[in-house]
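Colleague: The following block contains a protein sequence and its predicted model.
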Amino acid sequence: MNFELKALSLTQADKSAIDALIVLVADGLASNASGAGSTLAKLIAQARSVGDFETGVGSSLVAYRVDGVKASRVVLVGAGDASAGSVRRAVVAGMGHLKATKTKKVGVVLSLLPEKTGQVRAAVMASADALYTFTTTKPSAKASHVSAVQIGVADEKSVLNEFAVARAAAAGVAFAKEWANRPANHATPTMLANAASKIGRKGVVKTTVLGHKEVTALGMGAFLAVAQGSPEPLRFIVMNYQGGAKSSAPVVLVGKGITFDTGGISIKPASEMDEMKYDMGGAASVLGTFVALAELQPAINVVGLIPACENMPDGLSVKPGDVVTSMSGQTIEILNTDAEGRLVLCDALTYAERFKPRCVIDIATLTGACVIALGGVRSGLFTESEPLAQSLSAAGDVSLDLCWRMPLDDEYAEGLKTSFADMANVAGRAGGSITAAKFLQKFTKNMHWAHLDVAGTAWKSGAAKGATGRPVPLLLQYLVDEAQTLRAEKPAKGGANSKKKKVG
């Protein structure tokens, strides 16, 4: 999808050589608003005067071949209070009228709205989301003909940075959706590693892939235990983006990469097990974030770690009650083989220490308990670091990719105690998302760490089944914010982008 930003008044929109226009109209717009002499302004005024169009969010009116307007189709859409959230809903509604048409280029006109932060980002992200169609294993699917979206604003210069971040985020989300939506036989650990390596071909991302031999040498006993029941070889993916000074500590992103999760010997029920192809949603979000980094090139260093494997039942599979030794040296009694995500993550978190990171953020479709707690609206955020909690929450608010901080009281770890190892991998049903986080916390004592449980937000079920690409927008915004913080602390020297204008 190609996105373009352009200063566009209603009068200019009348004459715009474009296939369709989506014009957002906020509450309280006066009839003599900017561009009142334009054909579009007259159309809006007339439609409102007779009650055919209202400005409630998502209300719409479609017109075809309007005299005086060059575009074939005009869609008027109510944008309510013109907040970023309202703009997102309005653009989705507007695009819904065009997706099935042969429209190729769409203009989204925001010029009439009272300017508010995040409108341009919301319009870009909503357009990409509304027009997305998965076709990799369904070539008969009717993909949208729309290949270009022009965002029309009153003042182009004031939103250039916001637009750049939005465009990068949209590319990252699309990549994350693509790989999360692929069925497991089209997204094996090896395929995932190959996809990561292709991102590295853009020149600003370096990717290294470790196999069974290297992972064994590292002593990643927990990761190996999960992978041993599948004939598909495991892959440990290490990605490195260096946009800041060489001496600057990186942010490390760790994504759970279970490309299919049967539950292992503690096998899951058959119902909806197909959705366990989404159990690599954390890995997909890390890949998507690196696609966005390659596009945006902010002045910050970032490492991505993805432990990728399948969790399958087999004669060689790890059994309930088995005890394994993690890379950290801590032993784990595996009481439930379906609590495998934390096992692959714990070794990756230990590996992250070697980078002496600024902070570590793991992203995982970890627990059904988090879905019960927060549903599909907010991702669960766990961290002891107050600054990290505030920064991630703020990034979620700005990007409309929301999270909610959950507790990490020490008492929640009591259930992880066992007589046969340093810890068990489960602690019962009560507070399941928290006890899972407490397990991971045992491997992060030397780092500033946060855990994002995206089990409720990485994909949707039912009629709208599909990956969401979350939390790529949150992660990218956090990294952009951190780049600004680093620049304020000390100007970067010698980074990959030292001769380029820094974005964010």
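Modeller: On my side now, so go ahead. Residues are numbered from 1 along each chain as shown.

Colleague: all contacts plus neighbour counts: C-alpha atoms, from now on.
Modeller: OK.

Colleague: Residue 66: how many residues sit nearby?
Modeller: Counted by other C-alpha atoms under 10 Å, the residues lying close to residue 66 total 15.

Colleague: So it sits against residue 72, correct?
Modeller: Yes - using C-alpha atoms under 8 Å, residue 66 makes contact with residue 72 at a distance of 7.4 Å.

Colleague: hang on, residue 114 packs against residue 82?
Modeller: Yes - here residue 114 reaches residue 82: they are 6.8 Å apart, a contact under C-alpha under 8 Å.

Colleague: okay, and the common contacts of those two?
Modeller: By C-alpha atoms under 8 Å, 6 or more residues apart in numbering, residue 114 and residue 82 have these common neighbours: residue 26.

Colleague: Between those two, tell me which one has more neighbours.
Modeller: Neighbour totals were compared for residue 114 and residue 82, and residue 82 leads with 26 against 15 (other C-alpha under 10 Å).

Colleague: what's the distance between the residue lying closest to the more buried one once chain neighbours are set aside and residue 315?
Modeller: Closest residue in space to residue 82, ignoring its immediate chain neighbours: residue 26 at 5.6 Å, by C-alpha to C-alpha, 6 or more residues apart in numbering. The gap separating residue 26 from residue 315 is 62 Å, by C-alpha to C-alpha, to the nearest Å.

Colleague: Compare the two (neighbour count), which wins?
Modeller: A count of neighbours by other C-alpha under 10 Å puts residue 26 above the other of residue 26 and residue 315, at 23 against 11.

Colleague: gap between the more buried one and residue 398?
Modeller: To residue 398, residue 26 is 21 Å away according to C-alpha to C-alpha.

Colleague: ditto for residue 44
Modeller: 30 Å.

Colleague: burial count for residue 316?
Modeller: Residue 316 has 13 neighbours, counted by other C-alpha under 10 Å.

Colleague: thought it was touching residue 231?
Modeller: No - using C-alpha under 8 Å, residue 316 is not in contact with residue 231, being 9.9 Å away.

Colleague: Residue 315 - that's part of a strand, no?
Modeller: No - judged by DSSP: H, G, I helix; E, B strand; the rest coil, residue 315 forms no part of a strand; its state is coil.

Colleague: Which residue, neighbours along the chain excluded, lies closest to it?
Modeller: Nearest non-adjacent residue to residue 315, counting by C-alpha to C-alpha, 6+ apart: residue 229, 7.2 Å away.

Colleague: wait, is the one you found part of a helix?
Modeller: No - under three-state DSSP, residue 229 sits outside any helix and is assigned coil.

Colleague: so what's it up against?
Modeller: Residue 229 touches 264, 310, 311, 312, 313, 314, 315, 316, 317, 318, counting by C-alpha under 8 Å, 6+ apart.

Colleague: Please name the spatially closest residue to the fourth one (chain neighbours excluded).
Modeller: Meaning residue 312. Computed as C-alpha to C-alpha, 6+ apart, the closest residue to residue 312 that is not its neighbour in sequence is residue 264, at 4.6 Å.

Colleague: In addition, the following structure is provided for comparison:
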Amino acid sequence: MEFNIKSGHPEKQRTACVVVGIYEPRRLSEVAKQLDEVSDGYLSSILRRGDLEGKIGQTLLLHNVPGTLADRVLLVGCGRERELGDTQYRKVISHAIRTLHETGSMETVCYLTELNVRGRDTAWKVRHAIETARYALYSFDQLKSKKNITRRPLRKIVFSVASRRELGIAEQARREAEAIAGGVELARDLGNLPSNVCTPTHLVEEAKRLCNLHDRLTCKVLTESHIEKAGMNALLAVAKGSEQSPRFIILEYKGNEKKDAHPTILVGKGVTFDSGGISLKKAERMDEMKYDMSGAGSVLGTLSAVAELQLPINVIGLIPAVENMPSGKATKPGDIVTSLSGQTVEILNTDAEGRLILCDALTYAERFKPSAVIDIATLTGACVTALGAHAHGLMSNHNPLTNDLLNAGRMACDRAWELPIWDEYQEQLDSPFADMANIGGAEAGAITAACFLSRFTRKYRWAHLDIAGTAWKPMPKKEKGSTGRPVPLLTQYLIDRSCDDGMPPPLPIPMDLGEDE
């Protein structure tokens, strides 16, 4: 798909289709008014007949509109003008793009980017139009013998801005949108792959492929023997029951060569299939456990976007990649392991495995003296119950980091919601036999999972994103699949950091963890 930016009158566009908005009830947008004038009231006469009310989701395709050079004009319902916010705008764009793709318009000039969206400027509208278009046209048919082929697919979209003065900022918005959309699609592809294809080894191959594409990206991989030698026993406990050996992936993006430029670290849960282990899950919807590596996918997608944009910051991605399976070698409920931090964990439920691989990765992160660490994981069903499919659960030990992530989520239309991790919740993790248990009981499951992780993050600024409800859509079948979230939020956060005058210094780290294996 090719995207371009231009400024010009709608009636002068020689294209397969010009797209303009119609507000409810049957009100022409400013650009639609221009077309109505040159066509001697052709659009308004159609609206008066009741062909289009202007509600979001409605479209009307017109051919040979008088006074225009385009083959077609697509009218798109935008709802009530004063109610046009972020979510409504993206819905309008999505409906328009799908209609164009299905009706044979192989190219288009779209004027929906000139709509008035509450509190949003031209750059935001262009960026989200492109991201939404790419998202709407995404298709995963890699493993089908018969591909999803559209006879005359949409190939080129030109988004319009009101004046030539805005072309520069709109072009930068296009660059950001294409990079983010590419990262989202990478995360979606990885999530949608079945677990017999997307194994820990496959994640390694994908990380190396990214490094081959970008000079500033380097990759290091710890194999099972390296992981064991390093002392990551909590991670190994999860992998013991599987024939797939674990991997620990270290991806480093270096965009700032200054010696005092401390990295932001992204830690992604990479459980390529989660059966629950000995604490076996129910058979219903167990196929969705292939998505349990969505945190890892989002790290790879974000680093892809960062490298594409060549942001002037340093970012490290840590991906503990395992498969959680039951077998005669699998970890059993009641087993106790010593984590990389030296803290011991009583594993009461082998299905609470994500926190076990993450705790060792979070300890490993200390050696890089990070400015901030963000872990991303499909961690708890409790977060799905609490927040549903719309917001990521966000918990953190640093209020400014929390605010930065919340703001990035609002800007990216990839929102998070803060949950508390007060000391009172920590008591639920008490164990009579080890330093802590890996579960805290039925109450506040998302919070106690984060409390568990917080015990391994006391030496730096840390935030946890629980994406269990947002990483994939279970239903309906035609929409089932990975969402690629939270790549937009994470990339926006890093874009914001790259615009800062300086990154915050890391917290002091008294503990010497030695050299990398």
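Modeller: Thanks, I have it. Quick caveat, the model's predicted, so the values are computed rather than measured.

Colleague: returning to what we had before: hmm, which of the contacts of residue 229 of the first structure are the buried ones?
Modeller: The neighbour-count criterion (16 or more other C-alpha atoms under 10 Å) marks 264, 310, 311, 312, 313, 317, 318 among these as buried.

Colleague: got the contact list for the equivalent of residue 406 of the first structure over in the second structure?
Modeller: Correspondence of residue 406 of the first structure to the second structure, assessed by TM-score structural alignment: residue 419. Counting by C-alpha under 8 Å, 6+ apart, residue 419 of the second structure makes contact with 393, 394, 395, 447.

Colleague: Among those, name the ones in helices.
Modeller: Assigned to helices by DSSP state H, the following of the contacts of residue 419 of the second structure qualify: residue 447.

Colleague: tell me how far the longest strand belonging to the second structure is from the chain's mean position?
Modeller: Ranked by residue count under DSSP state E, the longest strand found in the second structure is strand 314-324. Strand 314-324 of the second structure sits 16 Å away from the centroid of its parent chain (C-alpha atoms, centre = their mean, to the nearest Å).

Colleague: and the next element down the chain from it?
Modeller: Using DSSP states H and E, the helix or strand that follows strand 314-324 of the second structure towards the C-terminus is strand 335-338.

Colleague: The very next helix or strand once past that next one maps to which residues in the first structure?
Modeller: The first helix or strand that comes after strand 335-338 of the second structure along the chain, using DSSP H and E, is strand 344-347. Using TM-score structural alignment, strand 344-347 of the second structure lines up with residues 331-334 of the first structure.

Colleague: how close does the matching stretch sit to the second structure?
Modeller: For stretch 331-334 of the first structure, the mean distance to aligned residues of the second structure following superposition is 0.6 Å (mean C-alpha distance after the TM-score superposition for the first structure).

Colleague: Off-centre distance for that stretch?
Modeller: Distance, centroid of stretch 331-334 of the first structure to centroid of chain: 31 Å (C-alpha atoms, centre = their mean).

Colleague: Residue 108 of the first structure: how many residues sit nearby?
Modeller: Residue 108 of the first structure has 26 nearby residues by other C-alpha under 10 Å.

Colleague: helix/strand/coil for it?
Modeller: Using three-state DSSP, the structure places residue 108 of the first structure in strand.

Colleague: The second structure: which residue goes with that one?
Modeller: With TM-score structural alignment as the criterion, residue 108 of the first structure matches residue 110.

Colleague: What is the neighbour count of the nearest residue to residue 71 of the second structure once chain neighbours are set aside?
Modeller: Leaving aside its sequence neighbours, residue 71 of the second structure sits nearest to residue 16 (C-alpha to C-alpha, 6+ apart; 5.0 Å). Per other C-alpha under 10 Å, the neighbour tally for residue 16 of the second structure reads 18.

Colleague: Hmm, residue 200 of the first structure is touching residue 209, no?
Modeller: No - Residue 200 of the first structure lies out of contact with residue 209 (C-alpha under 8 Å); the separation is 11.5 Å.

Colleague: Just confirm the match of residue 108 of the first structure contacts residue 159, I think it does.
Modeller: Yes - in this structure, residue 110 of the second structure is within contact of residue 159 by C-alpha under 8 Å, at 4.9 Å.

Colleague: Now do the strands in the stretch 401-517 of the second structure.
Modeller: Using DSSP state E, counting those that start in this stretch, the strands found in the stretch 401-517 of the second structure span residues 416-418, 436-437, 462-466, 472-473, 481-482.

Colleague: name the helices or strands packed onto the fourth one?
Modeller: Think strand 472-473 of the second structure. Judged by 3 or more C-alpha pairs under 8 Å, 6 or more residues apart in numbering; DSSP states H and E, the packing partners of strand 472-473 of the second structure are strand 481-482.

Colleague: what's the average distance of the strand it packs on to the first structure?
Modeller: Mean for strand 481-482 of the second structure is 0.6 Å (mean C-alpha distance after the TM-score superposition for the first structure).

Colleague: For that strand, grab the matching residue range in the first structure.
Modeller: Under TM-score structural alignment, the match for strand 481-482 of the second structure is residues 466-467.

Colleague: For the stretch 1-150 of the first structure, just list every one of the strands.
Modeller: Assigned by DSSP E, counting those that start in this stretch, the strands in the stretch 1-150 of the first structure fall at 2-7, 20-25, 60-64, 73-78, 105-109, 148-153.

Colleague: Could you report the separation of the residue nearest to residue 82 of the first structure from residue 460 of the first structure?
Modeller: Distance, residue 26 of the first structure to residue 460 of the first structure, by C-alpha to C-alpha: 30 Å.

Colleague: Likewise for residue 293 of the first structure?
Modeller: Shown here: residue 293 of the first structure relative to residue 460 of the first structure, a distance of 26 Å by C-alpha to C-alpha.

Colleague: Which one of the two is surrounded by more residues?
Modeller: Neighbour tally, residue 293 of the first structure and residue 460, criterion other C-alpha under 10 Å: the higher count belongs to residue 293, 28 against 16.

Colleague: Check the gap between the more buried one and residue 299 of the first structure for me.
Modeller: Counting by C-alpha to C-alpha, the separation of residue 293 of the first structure from residue 299 of the first structure is 10 Å.

Colleague: now residue 42 of the first structure
Modeller: With C-alpha to C-alpha as the criterion, residue 42 of the first structure and residue 299 of the first structure are 46 Å apart.

Colleague: ditto for residue 405 of the first structure
Modeller: Distance of residue 405 of the first structure to residue 299 of the first structure, computed by C-alpha to C-alpha: 28 Å.

Colleague: In terms of neighbours, single out the busier of those two.
Modeller: Set residue 405 of the first structure next to residue 299 and count neighbours by other C-alpha under 10 Å: residue 299 wins out with 31 against 17.

Colleague: Much appreciated, bye for now.
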